[in-house]
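In: Provided below are the primary sequence and the corresponding predicted coordinates.
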Amino acid sequence: ADGTHLFAIHKADSRLIVFDLTQTIPARVQEIMVGLEPITVRQRTGNELWVVNHLSDSISILDWVTGQITATLLVGDEPSDVVFAGNPQRAFVCVSQENLVRIYDPTDLTAPPVEVPLTQNDPWALAVSPDGQSVFVSALNSGNDTTVISAFDVDDAGGPPPPNPPMDPDLPQPPRVGLIVQDESGVWRDEVGGDWSAYAGYHLYDHDVIRLDAATGSILQSYSGVGTTLFGLAVHPVDGRLYVTNQEALNRTRFEPNLRARFVQNRISVIDPGTGTVVATHLNPHIDYDNPAGTPGERALSLSIPTAVAIASDGSAVYVAAFGSSKVAVLDQFGTVQHRIPVGDGPCGLALDEARDRLYVLRRIPGRIDMVDLTDDSVTSLGMGYDPTPPVIHTGRRVFYDGVNSSAHGDLSCASCHVFGDMDHLAWDLGDPQGQFVEGQSQAHAGFHPMKGPMMTQPLKGLADTAPFHWRGDRPALSDFNPAFVSLMGRDQELSPTEFSDLESFLFSLVYMPNPNRNLDGSLPNPPAGPNATNGHQLFLTGKLVDGGGDCVECHENPSGAKPLIIPFVLLPGDQDFTVPQLRNEYDKVGFDDTAPWTLRGVGYTHDGTEDDLDTFFDSRDFTFHDQQERDDVEAFLLAFDSGTHSGVGAQWTMDGTNEAAGIVRVQTLAAVADLGEIGLVAKGRDTSGDVRGWAYMGGAWQSDRASEPAWTLQDLLNLAGDGRDVTFTGVYAGWENRLGIDRDQDGYLDRDELDAGSDPGNPFSVPNPADAPEPTLTAGSMRLEPLWPNPAVRAARAAFDLPENAPVSVTAYDIAGRQVRSLENGATMPGGRHELSWDLTDDTGREVASGLYFVVVRSGDETRTRRLVVRR
């Protein structure tokens, strides 16, 4: 890099943003669409950047000067990072869901990559040694050498240690439960030191960080004891020490009262790669854990969810982004906090500009960059362009991650265990010996005892239509988790109804990644031999595999596999009632083998993780398989269970004029899936005039980003490819094709039309006809109407507006001819503040409106605000 430009990822808008740093206030000079959920950008040469697209399973290789995508490399499931090392230079790509690194020759992308399997769970971050001879890989969900002894083994051994605090004598006999143990120098010990090695004949690799030879890709060394959840990784530029930001989970400790406000520590670990020595430093040594209530001063200093890390060129200062604390911590080279710099919400990326005494901080809530002047820690916030995220999602995301608001000491949040809204791949015993017993639904049900035993952290994705929640179904609604902010997080009171409503909105927006075990068209694999998911699906539906002649689907209903049913304990192994869980992430639980001497994970399937694989689960239940083939087939189906996100979402292909034969079937498959409404499909490239263009697939034809142009065909787009005019096709979520293809800011004006007219397609307040748009800057006391979302809308649209004071309001939808279509609010007086309304896209008679352009008008007093809405049927 020449130090004149900054490259930043705008995840929410699927774009790479380029800033010119030679200006007093850095200005955006390029905004290039890449793949879905871009999370990493690295510069290989002067003009060439590699952008890692986590959802698209790809890397976008582009020329940032021209803004052209030159190649799209399909690298595997959920890539997370890329670095360049070795001589000749090679590209090392971290493929998190496949637990491996793929090594590419960047000068010949057609050459097969070298694959390096890793004994890691979700390898995540990469770094290169100062001499360029080693590449280091850290694992996101690395674990902490814990596993669970089954309830039956614990019972055989005479039971768990006595509870502390003692059990309330008025409680009934507790159920038999498992016990979390931790490997201490080869011995499995419980929280009081009891030896359980006789019941666990395996050990965990715990390879938190692995060192690769940059020349050969071979594994040279591994480092353990670094942390449980590892986020950022950086190398000291002088002496080569590794700095790893991480969380350490204290899940061996039993019971919620003992874990209250202290279940995770936020740390940085420093590794000497030569000696293998690991020194972990607590980033919050100021916390007084003997005062469970905490103090405002304590919370103000705390650092939560340490993510990105950057190191000064002389190694004298280490910068750490605290995602859950809205701070950047400045550490010395030993990991001791020297001071803290307040920044905006959700800091997740760092770039040092030592020539200008600046630190650039990428923020996620919302997508912005904070420019820190390191001479006085002053902050200037830089916009990243259009952010399509609804405001309520930003607000809810803040509640989810914010340690200061969530916890007594300011260091914990929901995300401390539900990492990025997912699992931490650990079991926790959050029972309470002094808690209350809840009677069962009937005499056949055991009821809910407060000493419930170890339970796996569950993802918070795909929650719609999966109530009741938690393993036992003891939370009828998400709001029933609100007491945990007091009993577990240590707050003095629950979240307010507004805060929890915002949190719910965010959580219900989370979805799973596409299942990598399904075909691109969404179908199940149907191989001629071996495990067959297609046959497994049929057995799941009609195979009568449940003892007594029942079918799996009778409980595990489609589409999620969940059912609002609490099964009595008498029908299950063990002593507790359980609900029917969803099955959308079974593929993400593999890696535990309790028959091997060494295994990757210490937990697997069922509520406490003690079943190491699905075949073992089948053994422990009364299933009636006829042979091993049927077992293998059903297991294959469960590992390919529909995640709720179509396999075509994120899928890409770049046509360059030479690879049409290799990619045409892929593109045609995506178009066929889009015709079914399962996904959207867009294309990006340049036309024969050299203009940057976009297209959205609209059922057999392609709408360009110039409204006056006739529809394009696929062949028209293929004819463009070549001579530096590569065309990149991307499958997107259904309904996103307009925004990502032709109308980025959803203002009703197409992107190229805006560029031709001199307006900004990434700013809904900038349109070709300024008189037709809201003022970009509103005076104090003005009413504000936010962009409608989603836009285009298929089933419903939401309008959010702010009132400066109490006032009567009318909200009306009109068609393009100016005729009233629907009155959404008719003069009712509303209090000052933010309001949201939903339009179900029906008219005043209850009939669905047709596809087309509509206007939503909000009037209050003498003020009127208008937004455009595209409806697609």
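Out: Received the coordinates, thanks.

In: Could you use CA atoms for every contact and neighbour count after this?
Out: Will do.

In: got a list of what Leu488 touches?
Out: With contact set as C-alpha atoms under 8 Å, 6 or more residues apart in numbering, Leu488 has these partners: 256-257, 259-261.

In: switch to 7 Å and redo it
Out: Contacts for Leu488 (C-alpha atoms under 7 Å, 6 or more residues apart in numbering) come out as 256, 259-261.

In: So which of those is surrounded by the most neighbours?
Out: Counting neighbours by other C-alpha atoms under 10 Å, Ala261 comes out on top of those with 28 neighbours.

In: wait, isn't that one in contact with Asp411?
Out: No: with contact defined as C-alpha atoms under 7 Å, Ala261 does not count as touching Asp411 (8.5 Å).

In: just to revisit the earlier point, any chance of TSV for the contacts of Leu488, columns distance to Gln30?
Out: As requested, the contacts of Leu488 are exported to TSV (distance: C-alpha to C-alpha, whole Å):
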residue	distance to Gln30
Glu256	50
Leu259	48
Arg260	47
Ala261	45
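
In: which of these lies closest to Ala464?
Out: Each of the contacts of Leu488 was scored against Ala464 by C-alpha to C-alpha, and Glu256 proved nearest at 27.3 Å.

In: you'd agree that closest one is up against Gly431?
Out: Yes: at 5.7 Å, Glu256 counts as touching Gly431 under the criterion of C-alpha under 7 Å.

In: With adjacent residues omitted, what lies nearest to Asn405?
Out: Spatially, and ignoring its direct neighbours in sequence, Asn405 is nearest to Val399 (7.5 Å; C-alpha to C-alpha, 6 or more residues apart in numbering).

In: swap that for Cys414, sorry
Out: If you skip the residues right next to it in sequence, Cys414 has Phe400 as its closest partner in space, 5.6 Å away by C-alpha to C-alpha, 6+ apart.

In: do the same with Pro175
Out: Asp575 is the one closest to Pro175 (C-alpha to C-alpha, 6+ apart), at 5.3 Å.

In: ok, that neighbour - how many residues close by?
Out: Residue neighbour count, defined by other C-alpha under 10 Å, stands at 19 for Asp575.

In: also this one, for the comparison:
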Amino acid sequence: MPGPRPTIGPQTFVNFESGQVRPLALSRDGTRLYAVNTPDNRLEIFSVGATLTQVDSVPVGLEPVAVAEDPAGRVWVVNHLSDSVSVVNVTASPARVEQTLWVGDEPRDIVFAGAARERAFVTTARRGQNSPVDPGLNTPGIGRANVWVFDSTNVDDTPGGSPLAILTLFGDRPRPLAVSPDGLNVYAGIFLSGNQTTSIAPDTFIKSPPTTSADGIAQPDTGLIARFAGLSWVDDQLRDVSAYVPFTLPDYDVFEIDAVTLQEKRRVPHVGTILFNMAVNPASGKLYVSNLDSRNSVRFAGVASRADSTVRGHVTEQQISVIDSATVSKRRLNKHLDFSVPIASNVDKSLSVSTVLDMAVSNDGTSLYATAFGSNKLAVYNTQTLEDDSFVPSTTMQIAVSGGGPSGIVLDEARDRAYVHTRFDNGISVIDIAAKTEVLHLELHNPEPAAVRDGRKFLYDATLTSGNGNDSCASCHVFGDTDGLAWDLGEPDETTQPIPNVFIPISPAATPARFHPLKGPMTTQSMRGLRGHGPMHWRGDRTGNNRVGGETLEEAAFKEFNAAFDAFAALGGELNADDMQTFTDFAMGINYPPNPIRQLDNGLIANQIRGEELFNNGVVRIQTGQLEVCRQCHTLNPAAGLFGTRGLSSDNSQPGERNFKIPHFRDQYQKVGMFGFGFNTAPERGPQVRGFSFNHNGATSSNFIIADLGMPQDDLLALRAFLYAFPTESPPILGQQLTFTATNAAQTTSRVSLLIQRGLVQSPVRECDLVAQGVIDGERRGWLMDQGGDFLPDRASGEILTRAELESQVDTADESLTFMCVPWGSGVRIGLDRDLDGILNGDE
């Protein structure tokens, strides 16, 4: 049986594994370096000279991932989990948060553009409790990427701020931003942009060989992956399957926005599958986009000696795409590799770069510096040879970066320096760009436990975990989550295996109760929230059945993925037991973020309440006349850490292989965006932003999901609404903030009251700790609310204050306090005692 359940109790640190986007910024005068401290929820400020000297550390929101300076010298920090932007006055002493701007869900990047670069542009998903934009979860053919625009010259202390505009782009969630050299155009990129592939549901398709397992058992009926080939949709045999795909996928990846009129000017398609960062050449205006192109139309994994294809050693193309006007040129960065030989020589492997994130271009436009996150190096390219594809990979143009996981870069050409953020150890490296060597490395304060710090590299480091340095686990499990794609990764050389998993009594296993190695297309599942949720993979074929010692089922199941290092990344073997244990400890600690659809008070609106009733009480299926009760299979019990599954299996009664693990529902809202065939309704034939949606193969459209139950339309929409608002281990209030000033007290009453209310919740589990941090009487201060609603100070000699007494501390224009709900158990660390040494911050 699965278990034990996730830890339901206070934790001093919770890992969300947020992907950094723009973690460094250099002040315009070159005297200050600003760095986000993602795990410590701070902005770190350094004086720049012959060395880096830290001068301040400013608490901001949860999981800061991007930073930029506005024309007035204030620093804006994007807080990924808090759905906010902290506006920091860095000329004050100490520096302080003047305002917290509320934005949409999961903000990622920020730039300043406009005639005087006075406008802030922030990318977010089209959802979130602080967004006035209808997420349109049941509306086909709409953009689901937002760009929020603020006027940096008009930021007052109105709670949450007031955006100048919220733009919608025809893509799924966005990530990178860039600005033209004149500041008049902004470029926005779609994060998981797709690649014109989709899944087709099982329909007795004749597959390309092999069609049996190695022990001669015929493959069950499965769907297939289709790709758009210019005029039609084709499968791996180039058969026209257009009749099975009613919609279109325009695959718009990069959007150009007029920074003055805020109108979309053009859309650039087919840049890449997963877009990370963008940089503009200041001399030519050409745009560089770091990205992966996923090869999910290639079937099979492992050696696949019985087949003609496999992704082994070549899961993705590592790319920088060059956009010049409307022309896109994709440049393969590892063109030295012969992918027909999956395990490369040591020389070739040393040349590879993996998961290029942030980039910077020299002022004269001749050199591009790229952070190879999965290779622990800084790669330098001559822009001309990159653009014309005549570059030759060379170690002389690669700079080793200690610390691991270089994620951000800024150039300081006046000093011949580059500053590089390293995610693995939460540090900063100083690079001599003339000598091409690292001259200094320092680590930021890091509250992450050893399991996180030691295990992270096994997710991302392609040099460590692959045979040629091209791919890592994160090529598909992007930042520990998903790539939004389906893959047909059966292993033809394997045999069928018995299913040892426990099935729910009302749905025993269908015969034959065996896992077939040719499993057909299945969507990439997240690595979040694994603890307590049973066997892994859609079928539960990582069973965890061979546990040793005190292992949980989930730990043992995760260790069965050790074989994937060779089957996918061509490592030539497996990780040793100690390394796999370290990776397992890391993976078990990744958590889901809050649901952005559910109300901040953890409640439901009317149609979601009706949906919850249907979920609990059941629906009569039109085909059978039988009552089907969702909760009988999909257990929801937050107090026990159950969010849609107990880790058991069932017969799903669908075509083809039928024995599947019962899935959780914490990510349903993320799958909306592919509308196609409906149930007894006309198909949607217009353009969509996603090629994969619901079910294990991603073939079930957003307008078909659960419609086949045959319930009335209002009930159908209500049940979907509840599923989209399904809770996670992180309550909706987590990370939410408000900055309190001497002049906005009357406007902040309701939001502060909400934060206090949620901080006092005891049942079914505690929701959060409430902290208040800011500058009072010229000193940085912090408080933590106790369970009586009073606030404990960050000094042993300080007085415990009531809410009114705390708010009265803010009585001048140069004082402010930011209230924030943080994970239960982390309030002491975040609000009172940063290093948990027993000496409060105010006494150190």
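Out: Yes, it's here. Please read all numbers here as calculations on a predicted model, not as lab measurements.

In: Please state their TM-score.
Out: Counting by TM-score structural alignment, normalised by the length of the second structure, the TM-score of this superposition works out to 0.85. Behind it: 734 aligned residues with a C-alpha RMSD of 1.7 Å.

In: one step back: next, the residue nearest to Asn405 of the first structure: secondary structure please.
Out: Per DSSP: H, G, I helix; E, B strand; the rest coil, the local secondary structure of Val399 of the first structure is helix.

In: Could you report the neighbour count for it?
Out: The local packing count at Val399 of the first structure equals 24, with neighbours defined by other C-alpha under 10 Å.

In: ok, it touching Ser501?
Out: No: using C-alpha under 7 Å, Val399 of the first structure is not in contact with Ser501, being 10.1 Å away.

In: What separation is there between Pro113 of the first structure and Gly76 of the first structure?
Out: As defined by C-alpha to C-alpha, to the nearest Å, Pro113 of the first structure lies at a distance of 11 Å from Gly76 of the first structure.

In: Of those two, give the one with the bigger neighbour count.
Out: Legend: neighbour count by other C-alpha under 10 Å for Pro113 of the first structure and Gly76, higher for Gly76 (21 against 17).

In: Give the equivalent position in the second structure for that one.
Out: Across the two structures, Gly76 of the first structure finds its equivalent in Gly104 of the second structure, going by TM-score structural alignment.

In: before we move on, back to that, can you tell me the element the residue nearest to Pro175 of the first structure falls in?
Out: When elements are defined using DSSP states H and E, Asp575 of the first structure is found to belong to no helix and no strand.

In: Run through the residues that contact it.
Out: For Asp575 of the first structure, the contacting residues are 175-176, 569, taking C-alpha under 7 Å, 6+ apart as the criterion.

In: Highest neighbour count among these?
Out: With neighbours taken as other C-alpha under 10 Å, the top of those is Arg176, carrying 20 neighbours.

In: Now do the same for Ser47 of the second structure: its match in the first structure.
Out: Per TM-score structural alignment, the equivalent position to Ser47 of the second structure in the first structure is Asp20.

In: what's around that match, how many residues?
Out: Other residues within reach of Asp20 of the first structure by the criterion other C-alpha under 10 Å amount to 17.

In: How many residues are close by the nearest residue to it once chain neighbours are set aside?
Out: If the residues on either side of it in the chain are set aside, Asp20 of the first structure comes closest to His5, at 4.8 Å by C-alpha to C-alpha, 6+ apart. Residues contacting His5 of the first structure under the criterion other C-alpha under 10 Å number 16.

In: His5 of the first structure touches Phe19, doesn't it?
Out: Yes: His5 of the first structure sits in contact with Phe19 when judged by C-alpha under 7 Å, with a separation of 5.5 Å.

In: just to revisit the earlier point, quick check, nearest of the contacts of Asp575 of the first structure to Pro292 of the first structure?
Out: Looking across the contacts of Asp575 of the first structure and measuring by C-alpha to C-alpha, the closest to Pro292 of the first structure is Pro175, at 29.4 Å.

In: Quick one: map the closest one onto the second structure.
Out: Using TM-score structural alignment, the equivalent of Pro175 of the first structure in the second structure is Pro220.

In: Is it correct that its match is in contact with Pro655?
Out: No: between Pro220 of the second structure and Pro655 no contact is recorded; they are 8.8 Å apart, counting by C-alpha under 7 Å.

In: Contact partners for the closest residue to Leu171 of the first structure other than its chain neighbours?
Out: Using C-alpha to C-alpha, 6+ apart and skipping the chain neighbours, the partner closest in space to Leu171 of the first structure is Phe437 (6.8 Å). Going by C-alpha under 7 Å, 6+ apart, Phe437 of the first structure touches 171, 448-450.

In: for the residue nearest the centre of the first structure, helix, strand, or coil?
Out: Closest residue to the average C-alpha location of the first structure: Phe420 at 4.9 Å, with C-alpha atoms, centre = their mean. For Phe420 of the first structure, the reduced secondary structure class is helix; criterion used: three-state DSSP.

In: Which residue in the second structure aligns with it?
Out: Residue correspondence to the second structure (TM-score structural alignment): Phe420 of the first structure is matched to Phe479.

In: Can you tell me the SS state at Phe558 of the second structure?
Out: For Phe558 of the second structure, the assignment made with three-state DSSP gives helix.

In: Name the nearest residue to it, sequence neighbours excluded.
Out: Spatial nearest neighbour of Phe558 of the second structure, excluding adjacent residues (C-alpha to C-alpha, 6+ apart): Thr584 at 6.5 Å.

In: Burial check on the alignment partner in the first structure of Ala451 of the second structure, number of neighbours?
Out: Under the alignment (TM-score structural alignment), Ala451 of the second structure maps onto Val392 of the first structure. A count of neighbours around Val392 of the first structure, defined by other C-alpha under 10 Å, yields 17.

In: residues making contact with the helix or strand harbouring Val392 of the first structure?
Out: Taking DSSP H and E as the criterion, Val392 of the first structure maps to helix 391-401. Contact with helix 391-401 of the first structure is made by 324, 365-366, 413-415, 502-503, 505-506, as judged by C-alpha under 7 Å, 6+ apart.

In: Stretch 471-481 of the first structure too?
Out: The set of residues that contact stretch 471-481 of the first structure without belonging to it, under C-alpha under 7 Å, 6+ apart, is 467-469, 566, 577-579, 581, 607.

In: Which two among those are spaced furthest apart?
Out: The widest separation within the contacts of stretch 471-481 of the first structure, taken as C-alpha to C-alpha, falls between Ala467 and His607 and amounts to 16.2 Å.

In: follow-up on the earlier one: reformat the contacts of Asp575 of the first structure as JSON lines; add distance to Leu204 of the first structure and secondary structure.
Out: As requested, those are arranged in JSON lines below (distance: C-alpha to C-alpha, whole Å; DSSP: H, G, I helix; E, B strand; the rest coil):
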{"residue": "Pro175", "distance to Leu204 of the first structure": "28", "secondary structure": "coil"}
{"residue": "Arg176", "distance to Leu204 of the first structure": "26", "secondary structure": "coil"}
{"residue": "Phe569", "distance to Leu204 of the first structure": "32", "secondary structure": "helix"}
